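Asker: Predicted model and sequence follow; I will ask about them next.
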Amino acid sequence: MNENVLGIIAGVLTSISMIPQLVKVIREKNVEDISLLMLLVLICGLSLWVWYGFMKDELPIILSNSFAVGVNLCLLFCYSIYNKKK
């Protein structure tokens, strides 16, 4: 298997992993079970992967992690809207 294909498959699976959580939060308008610290650390880590991808000129790393950053930023936005502990 071509290593780029492997990277793309891994990236797609990793990137879509938070979509069910985002859909659940949007449907239920409930973020009580979401850890803000985990979300912030994940966004920072994914952002560093994007930066690394640019440094190495690796499109699979850039695209998959950029998508994951976007999904998690949406989750962070929902967290700020639906958080009842304000």
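Answerer: Sure, I can see it. Fair warning: this is a prediction, and the values are worked out from it, not measured in the lab.

Asker: use CA for all of it now, contacts and neighbours both
Answerer: Fine.

Asker: By residue count, which helix of this protein is the longest?
Answerer: helix 59-82 (DSSP state H).

Asker: That one: which residues count as buried?
Answerer: For helix 59-82, a neighbour-count test (16 or more other CA atoms under 10 Å) marks 60-69, 71-72, 75-76, 78-79, 82 as buried.

Asker: Pretty sure Asn72 sits against Leu39.
Answerer: Yes - with contact defined as CA atoms under 8 Å, Asn72 reaches Leu39; the gap is 7.1 Å.

Asker: Second structure follows, compare the two:
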Amino acid sequence: METLGLIAAILTTLSFLPQVMQVIKTKDTKSISLGMYSMFVLGVVLWAVYGFLMNDRPVFIANLITFFLSFIILIYKIIEIKRN
């Protein structure tokens, strides 16, 4: 069962890489909702805390990595808003 969780965690976490790379390359976040992404990042942090507290490594590690990747996009979004 843990293997299934690890596979799911790897796939969902790595799915953020193309978006992060695109945002870094183009610096375009116009079509990304600040509200949605803020809630998403907060939710991912809470999932990571939950995984840590429950000693669930796949949940903790996947959400910690997802947090860092999604936080990069959120920072670019905030920078774009401040420029405009």
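Answerer: Thanks, I have it. For clarity, every value in this text was computed on a predicted model and none was experimentally measured.

Asker: Residues in contact with the longest helix of structure 1: which ones?
Answerer: The contact list for helix 59-82 of structure 1 (CA atoms under 8 Å, 6 or more residues apart in numbering) reads 4, 7-8, 11-12, 14-16, 18-19, 22, 25-26, 29-31, 34, 36, 39, 42-43, 46-47, 49-54.

Asker: Could you tell me where that helix falls in structure 2?
Answerer: Aligned using TM-score structural alignment, helix 59-82 of structure 1 spans residues 57-80 in structure 2.

Asker: how close does the matching stretch sit to structure 1?
Answerer: Stretch 57-80 of structure 2, aligned to structure 1 and superposed, deviates on average by 0.9 Å (mean CA distance after the TM-score superposition for structure 1).

Asker: what's the matching residue for Phe16 of structure 2 over in structure 1?
Answerer: Using TM-score structural alignment, the equivalent of Phe16 of structure 2 in structure 1 is Met18.

Asker: give the contact list for its match.
Answerer: Ala68, Val71, Asn72.

Asker: same question, Leu13 of structure 1
Answerer: With contact set as CA under 8 Å, 6+ apart, Leu13 of structure 1 has no partners.

Asker: Okay, and it sits in which element?
Answerer: helix 3-16 (DSSP states H and E).

Asker: got the angle between that helix and helix 59-82?
Answerer: Calculated by axes from the mean of the first three to the mean of the last three CA atoms, to 10 degrees, helix 3-16 of structure 1 forms an angle of 0 degrees with helix 59-82.
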